[in-house]
Each structure stands twice: as C-alpha cells, then as structure tokens.
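Trainee: Sequence first, predicted model second:
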Amino acid sequence: MIAERVRKCAGVAGLSGGPFGTVATYLPNERFVGVSVDGRAVEIAIVATLARPLPETADEVRRAVADLAGDRPVNVRVEDIIVEGP
C-alpha cells in the first residue's frame, strides 16, 4: 500500500532498492523493493524525475504515506534521477 501511494506522487518515476538492494520489506514469499518499514522508521527510496524540485517531491511522498507510518518518521532517499523528454 505504501509503494502504491509513492508511485502516484508527482515527480516519482519509481522505487529503488538502493545501491545494494537493501531498501526492501520482506514478507513470506514476497519482497517489496523501495520501502523498508520497522518499528523505528519508514525508509523509502525513489527514482525521481526533474518535473519538480526534489524537496517538493520528497515532501509529497511523506504526506502521501503519513497516515500509514503512524508515529514513525518517513525518510525519503532519492537514489536516482531520470531526465524525461528529448
């Protein structure tokens, strides 16, 4: 559910596992890349576009998942940037 909300945010091209694929949530028979949740924080690693300033994209991501994060801080990492267009 967090990943779905993040993908809908303006300026987000996708999710990233980070340089070593460590940003992920593991469930039985499933692995969600780009989102890591534990008792202390929610970590989200994105691939951004230059459609808007990166801080605005990160703020929108935080707002989009705030109700799912509870009291945990939401840390947004920009792992890569895609330049769209010709």
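Mentor: Yep, it's here.
Trainee: From now on I want contacts and neighbour counts done on CA atoms only, so please keep to that.
Mentor: OK.
Trainee: helix or strand right after the strand or helix carrying V47?
Mentor: In this assignment (DSSP states H and E), V47 forms part of strand 42-49. Note on strand 42-49: by DSSP H and E, the next helix or strand toward the C-terminus is helix 54-69.
Trainee: let's bring in a second one:
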Amino acid sequence: MTGPAATRSTTPGPTTDEAQAIAERARACSGVAKLSGGPFGTVATYLPGRRLTGVSADEHTVEIAIVATLTRPLPETADEVRRAVADLAGGRSVHVRIDDIVSDPREGS
C-alpha cells in the first residue's frame, strides 16, 4: 500500500517518514540514552504495522520523551533535542520530556 493513506497515522500527526526522522534526530543528540514511552507507554506514534515509542504529535504539538544521561546538564540536552527536530515539526511547538536519567550512557542501548 502506498500513498498518503499508507503513511498517515489515525490521528493528526507526522507521516511515517517524519516520525522516524524525529526519533532518529532525537536519539542522536548528546545526552540522550534512548527514547521513552512514558510511564504508561502513551508517548508513541502508531505507524502501519508498528508503534514508534518516544514521539507523539497532534496538529499543535510534538512531544518527545527521552531517557537522558548525566554527561551534560539536562536543560542543554532538552534544548538540543528541540533544536534538532524543529524543522521537522512543521510549525508545531516541540515539548521534550525527560522521563528517566541513567548515569552510564550504555544503559540506554
């Protein structure tokens, strides 16, 4: 299946490619160990055949939930994530939520 229907989630949000790009950019930021689904797994984008944990979006907001490391100040990590995905957010505000902190960056892998 191809076309817009194949790449859109059931609620207003990013296309499959946009959601994946947001997740990849967020994971690549310094101080991010991994993405998080939140305490109840609610931070996610539903894609065809799978669920992308850590990125959720609607028509107004993109929410990214992360597990951060102690390699840098937490506000700097959140700011870097926000800047890294700003062009993919399509004018929506970007909220970065730190759900957990690990002392060893390898714990996020």
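Mentor: Sure, I can see it. This one's a predicted model, so the numbers in the text were calculated from it and none came from an experiment.
Trainee: care to give me the TM-score?
Mentor: Once superposed, chain against chain, the TM-score is 0.95 (TM-score structural alignment, normalised by the length of the first structure); 85 aligned residues with a C-alpha RMSD of 1.0 Å.
Trainee: how far apart are the strand holding V47 of the first structure and its match in the second structure?
Mentor: Compared with the second structure after the fit, strand 42-49 of the first structure shows a mean deviation of 0.2 Å (mean C-alpha distance after the TM-score superposition for the first structure).
Trainee: Between helix 54-69 and that strand, find me the angle.
Mentor: 150 degrees (axes from the mean of the first three to the mean of the last three C-alpha atoms, to 10 degrees).
Trainee: Identify the residue range in the second structure corresponding to strand 42-49 of the first structure.
Mentor: Matched against the second structure by TM-score structural alignment, strand 42-49 of the first structure falls on residues 62-69.
Trainee: Could you give the separation of that stretch from the chain centroid?
Mentor: Relative to the centre of its chain, stretch 62-69 of the second structure is centred 6 Å away, using C-alpha atoms, centre = their mean, to the nearest Å.
Trainee: what's the answer for stretch 55-65 of the first structure, then?
Mentor: With C-alpha atoms, centre = their mean as the basis, stretch 55-65 of the first structure stands 9 Å off its chain's centre.
Trainee: how close does that stretch sit to the second structure?
Mentor: Its aligned residues in the second structure lie a mean 0.3 Å from stretch 55-65 of the first structure after superposition (mean C-alpha distance after the TM-score superposition for the first structure).
Trainee: Now tell me what touches that stretch from outside.
Mentor: Residues outside stretch 55-65 of the first structure that contact it (C-alpha atoms under 8 Å, 6 or more residues apart in numbering) are 2, 5-6, 9-12, 48, 74-77.
Trainee: same thing but 7 Å
Mentor: 2, 5-6, 9-11, 74, 76 (C-alpha atoms under 7 Å, 6 or more residues apart in numbering).
Trainee: ok, back up a step: so which elements touch the strand holding V47 of the first structure?
Mentor: Where contact means 3 or more C-alpha pairs under 7 Å, 6 or more residues apart in numbering; DSSP states H and E, strand 42-49 of the first structure is packed against strand 12-15, strand 35-37, strand 74-82.
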